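*Asks:* take a look and give me a structure for this.
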Amino acid sequence: MLTTSVTVCQPGTGNCATIDNIQVDTGSNGLRILASALPARLSLAAVASGSGVTGECAVFGGGYAWGAVRSADVQMAGQLAASIPIQLIADPALPNVPTDCAGSGPSMLSVASLRANGILGVGLFSADCGGGCVNTALPRWYYSCDTSGACLASAQALAQQVTNPVSRFALDNNGVVIDLPAIADAGAVSVSGSLIFGIGTQANNALGGASVVKANRVTGYVVTASAGRTYAQSYVDSGSNALFFNSDQLPQCGYWYCPSSTQTASASIVGTDGATNTVSFEIGNSRTLFASSNNAFDNLAGIASNSFGWGLSFFFGRRVYTAIASRATSAGPGPYFAF
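*Replies:* Model prediction:
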C-alpha cells in the first residue's frame, strides 16, 4: 500500500492534526479519514443536507466506507485546500449504515479492515460522484441523515461532494505525478518515492517524453487489449495492490496467479482518442512472493473477470501522471493518464 501523511485542520484555524498512514489512491477522488484517527480536540463541522447532515457510502473494490461528510482545511507539502468536504469514516454521529451500503461488500470502518488511517483520492476528477449525484439520489452514494441517525439517499450539490484536495490548491492543481523507483523481481520490504502536485507547472512535474492516454470524461476508463482480450473497463489505480486481469493460461492460487516461473506479457493501453501505449509487464508466482518478507511487488497479478486494473505494481520504475478532468495542462485538458 502506498501511503503518505495529510494535515487536517478546523477551517480557518491553527487547530490541526497530521495523520500518517493515509493511502494514496489514483482510483478515487477525495479525502477520507477514520474518525478514530482524529484527536478529540479537532472538531469538524458537518456538511448539511436539508435539515440534517450528509452521510456518504464510498464503495471500493475491497468493500465500503460509511461516514459523515465534514468540512476541513487540508494541507500537504505547503499547499492548502481550504474548507473542503471530506468523509469521516465511521463517524460516531452516524452509527447506522444504510442497508444498500452495507450490502455492497465488506465493511472498511476500522484500521484493521481499511488497513490504513484513511484514503487520499487524487484521481481524475474534482469531486467523487460529480454531475450524476447533483439532481438524482443515486444508491450507495449520498444520504440525508436526521438527528436520530436515520438516513435516506439524496442528491448532493457539486460543491458539497467529497472533493479531490489537489483540485482546490491555489497552484499545481491540475493533477499529480507519482514517481516510484524500480524494484527487484523478488520485491522490496519498503519503497520510498514522491507524490508531486501539478502537471507541467513546475520543473519537477514536466511531462517530458511521457505518452498521454486520454480517459473517458465520465467514467475515467481507458481500454486495454491483451492476449486477445479487450477490456473496455481499464483503469490506472495506485489504490489497487497488483495488476488485475483475466487469463485462462496462467495457473491460479486463490485470487492470485502463480506461474511456476515468471511470465512476461504485454498489453496495449488505448485512450479515447485512439492513441496507444504498449506496455510490457511480468507475472510472478504469488505464493513465492507472499512467502517472502517483502511488501512491495512489481509482478504481482490477481484475477478480474471483465476489467483490467493497472494497480500499484505498474507504478514501480515509472513516473505516472494523473490529470484532472477539464484542467488545462501542457498536453491539453484532463482527464488522462501519462507514463
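*Asks:* from here on, just use CA atoms for contacts and neighbour counts.
*Replies:* Noted.
*Asks:* quick one: residues in contact with the helix or strand where Gly30 lies.
*Replies:* Using DSSP states H and E, Gly30 maps to strand 29-34. Applying Cα atoms under 8 Å, 6 or more residues apart in numbering, the contact partners of strand 29-34 are 22, 86-91, 109-111, 117-128, 162-165.
*Asks:* just the helices in the stretch 101-250 of the chain please.
*Replies:* Assigned by DSSP state H, counting those that start in this stretch, the helices in the stretch 101-250 of the chain fall at 111-114.
*Asks:* returning to what we had before: run the chain-centre distance for the strand holding Gly30.
*Replies:* 9 Å (Cα atoms, centre = their mean, to the nearest Å).
*Asks:* mind listing what's buried along it?
*Replies:* Under the neighbour-count criterion of 16 or more other Cα atoms under 10 Å, strand 29-34 has Asn29, Gly30, Leu31, Arg32, Ile33, Leu34 buried.
*Asks:* what do you get for stretch 97-115?
*Replies:* Buried-residue list, stretch 97-115, by 16+ other Cα under 10 Å: Val97, Pro98, Cys101, Ala102, Ser104, Pro106, Ser107, Met108, Leu109, Ser110, Leu114.
*Asks:* equivalent analysis for stretch 213-225, please.
*Replies:* Val213, Lys214, Ala215, Asn216, Arg217, Gly220, Tyr221, Val222, Val223, Thr224, Ala225.
*Asks:* got the contact list for the first one?
*Replies:* Right, the one you point to is Val213. Val222, Ile269, Val270, Gly271, Thr272, Ala275, Thr276, Asn277, Tyr336, Phe337, Ala338.
*Asks:* to compare against the first, here's the next sequence to fold:
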Amino acid sequence: MNARLALLAGALALALGACGGSSGGSSAAGVAGTGAPASTPAASTPAASSSSASSTTTSPPASTTGSVAQSTTPNVLPIAVTSTPTSTRNMLMASVTVCVPGTSTCATVNNVQVDTGSQGLRLLASALPAGFALPAVNAGNGSDPAGSCAAFGSGYTWGAVRSADVKLAGEVASALPIQMIADPSLPVTPSACKGFGLAMLNSTVLRSNGILGVGPFGADCGAACVNGPNSSWYYACPSGNCTASAQPLAQQVSNPVAAFATDNNGVVIDLPAIPATGQSNVSGSLIFGIGSQANNALGNATVLRGNSVTGFVSTTTSDGTVYSQSYIDSGSNGFFFANPTLTRCGVWFCPTSPQSLGATLKGVDGVSANTSLSVANATALFATGNWAFNNLAGYNGSAFGWGLPFFFGRRVYTAIQAQTTPAGAGPFYAF
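*Replies:* Purely as a prediction, here's the structure:
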C-alpha cells in the first residue's frame, strides 16, 4: 500500500469515540462517541438529516441542514465544528459543490469532512440528488470504468472514479477525478479492499457525507499506481467484476486545491481558540493558497518540511519518546500517541485531572518547533454536551497524531508537494 493514502491504516487504535488514520497522511471519518468508546467505530446508512444535497448553481443556503454559511472572499471556504447526526466530536465540516464538467448542472453536498491528511474529494453517492450523473473516469489506458479503494485508519471507502467540476468558494477544479463512495454502478467491494477493515460506505459509518482531502500531495496514490496494478488502490470494472489496474496520474482521485488555476500551492486552516471545557459551535476558515494573497501570508510561521513520500515529520515528547511517524491532521478528531502514565477509558485518555505535556516537532531538514498539549478526561468532556475540544486525546502506539485539537487557536498551513511557495516547495506544515 502506498504510504501517501494510508499512512496510518492499521497504525491507530480506533474506537467508537476515536478517529485517526489516513488517506495520504491522515485520517478521515473521525469518530467521537458520547461516552466510553467501544472497540470499533460506528457507521450507517445516510440519513436525510445528514445528506442535504440539492441541485443548484449557487452556494448552498445557510438554512440547509448541515450547511456552512458561504464566504464572498474567493479563496475562503467557511468551515465549522458543530453537532453531527452521529454525535461525533471534533468533526471539521464544509459544504462542497460539484458540477457535471463544463455545465451549470450542479449539486451541493453539506457535512463534508475537511481532511489535511488525505488527498481528493470523496462523496457518498447517496448524498447527491437522484438522477445527478457525473461521467465515469476510465481505468488505466482502457475503456472500462475505474473503481477506487481508499484505506483510512478507521476503515475504507470503495466507489467509482468520476469526473466533476469541484467548486470551493470562488475556486474551481475543472474535470477533477473524484471518488463516488458506494456508487451503485460498481460490483461489490473487492476482497483486497475489504482487508482494510470497516466499510465506510454510508453516512453513519463515514460520519459525514464525504471527505475533502486537502493534504500535502496532489494525487492519492501517485507513481505507485502509474507503474502497475495495485489492488490497494485502483480497479478496472467492466460489467460484473473488478480487477486491479494501473492508473495514470491524471485519472487518479486528486487534491482539488492542486488543480485550481490560482491559490493552488496549499491551504491554511484558521480556527479560533476555545475554552478547556470545549465549545458547542466553532466557525473558521479554510483558506486556499500560501503566500498567494494577503490573507494566506506565512508571516513568521515556523516551516516544518515533511517526508517527500509520506509527509511525515517527527515528534519528541517531554518524556523523551521519539515518534518518527508524526502527522498534522484535521481529519483526526483527537491527539493520538502512546503514554503509559495516562489513565485510559478504552482508546481515550481519561486522567483524573488535566495533564499538560511538552513536545517538539521537527521537519526532515532539522527545523523544529516547541509546543505543548493538554489532555483532559474524555468522559468528562463528552458529558459537557459540547462538540469541539482542544484537549481530547487517545492512544496510538506507533505514531503521533496532531489532530483537530492542535488547530484551535492557530493558523496551520499545509503545503502541497512540488508546488512553489514563498518558503520553497512542499510538502511542509507551518504554524
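*Asks:* TM-score for this pair?
*Replies:* The TM-score (TM-score structural alignment, normalised by the length of structure 1) is 0.98; 338 aligned residues with a Cα RMSD of 0.8 Å.
*Asks:* follow-up on the earlier one: could you dump the buried residues of stretch 97-115 of structure 1 into a markdown table with distance to Ile324 of structure 1 added?
*Replies:* Output for the buried residues of stretch 97-115 of structure 1, formatted as a markdown table (distance: Cα to Cα, whole Å):
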| residue | distance to Ile324 of structure 1 |
| --- | --- |
| Val97 | 31 |
| Pro98 | 31 |
| Cys101 | 27 |
| Ala102 | 30 |
| Ser104 | 27 |
| Pro106 | 29 |
| Ser107 | 29 |
| Met108 | 27 |
| Leu109 | 28 |
| Ser110 | 30 |
| Leu114 | 26 |
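*Asks:* which pair in those has the greatest spatial separation?
*Replies:* Maximum pairwise distance among these (Cα to Cα): 18.8 Å, between Pro98 and Leu114.
*Asks:* corresponding residue for Val205 of structure 2 in structure 1?
*Replies:* Superposed on structure 1 with TM-score structural alignment, Val205 of structure 2 falls opposite Ser113.
*Asks:* the nearest residue to that match once chain neighbours are set aside: what's it in contact with?
*Replies:* What sits nearest to Ser113 of structure 1 in space, not counting adjacent residues and going by Cα to Cα, 6 or more residues apart in numbering, is Ser107, at 7.1 Å. Ser107 of structure 1 makes contact with Gly63, Tyr64, Ala65, Ser113, according to Cα under 8 Å, 6+ apart.
*Asks:* in structure 1, what stretch matches the longest strand along structure 2?
*Replies:* Ranked by number of residues, the top strand in structure 2 under DSSP state E is strand 155-168. Under TM-score structural alignment, strand 155-168 of structure 2 corresponds to residues 63-76 of structure 1.
*Asks:* what does stretch 275-291 of structure 2 give?
*Replies:* Using TM-score structural alignment, stretch 275-291 of structure 2 pairs with 184-200 in structure 1.
*Asks:* what does the matching stretch contact?
*Replies:* 166, 171-181, 204-207, 284, 289, 293-299, 321, 323, 329-330.
*Asks:* same deal with stretch 138-145 of structure 2?
*Replies:* 136-137, 146-147, 160-161, 234-238, 245-248, 251.
*Asks:* 7 Å - rerun?
*Replies:* The contact list for stretch 138-145 of structure 2 (Cα atoms under 7 Å, 6 or more residues apart in numbering) reads Ala136, Val137, Ala146, Tyr235, Ala236, Cys237, Pro238, Ser245, Ala246, Gln247, Pro248.
*Asks:* distance check, the match of Val205 of structure 2 against Ala90 of structure 1.
*Replies:* From Ser113 of structure 1 over to Ala90 of structure 1 the distance is 12 Å, taken as Cα to Cα, to the nearest Å.
*Asks:* so what corresponds to Ala423 of structure 2 in structure 1?
*Replies:* Aligned partner of Ala423 of structure 2 by TM-score structural alignment: Ala331.
*Asks:* for the closest residue in space to its match that isn't next to it in sequence, give me its contacts.
*Replies:* In space, and not counting its chain neighbours, Ala331 of structure 1 is closest to Val212: 7.6 Å by Cα to Cα, 6+ apart. If a contact means Cα under 7 Å, 6+ apart, then Val212 of structure 1 has Tyr336, Phe337, Ala338, Phe339 as its contacts.
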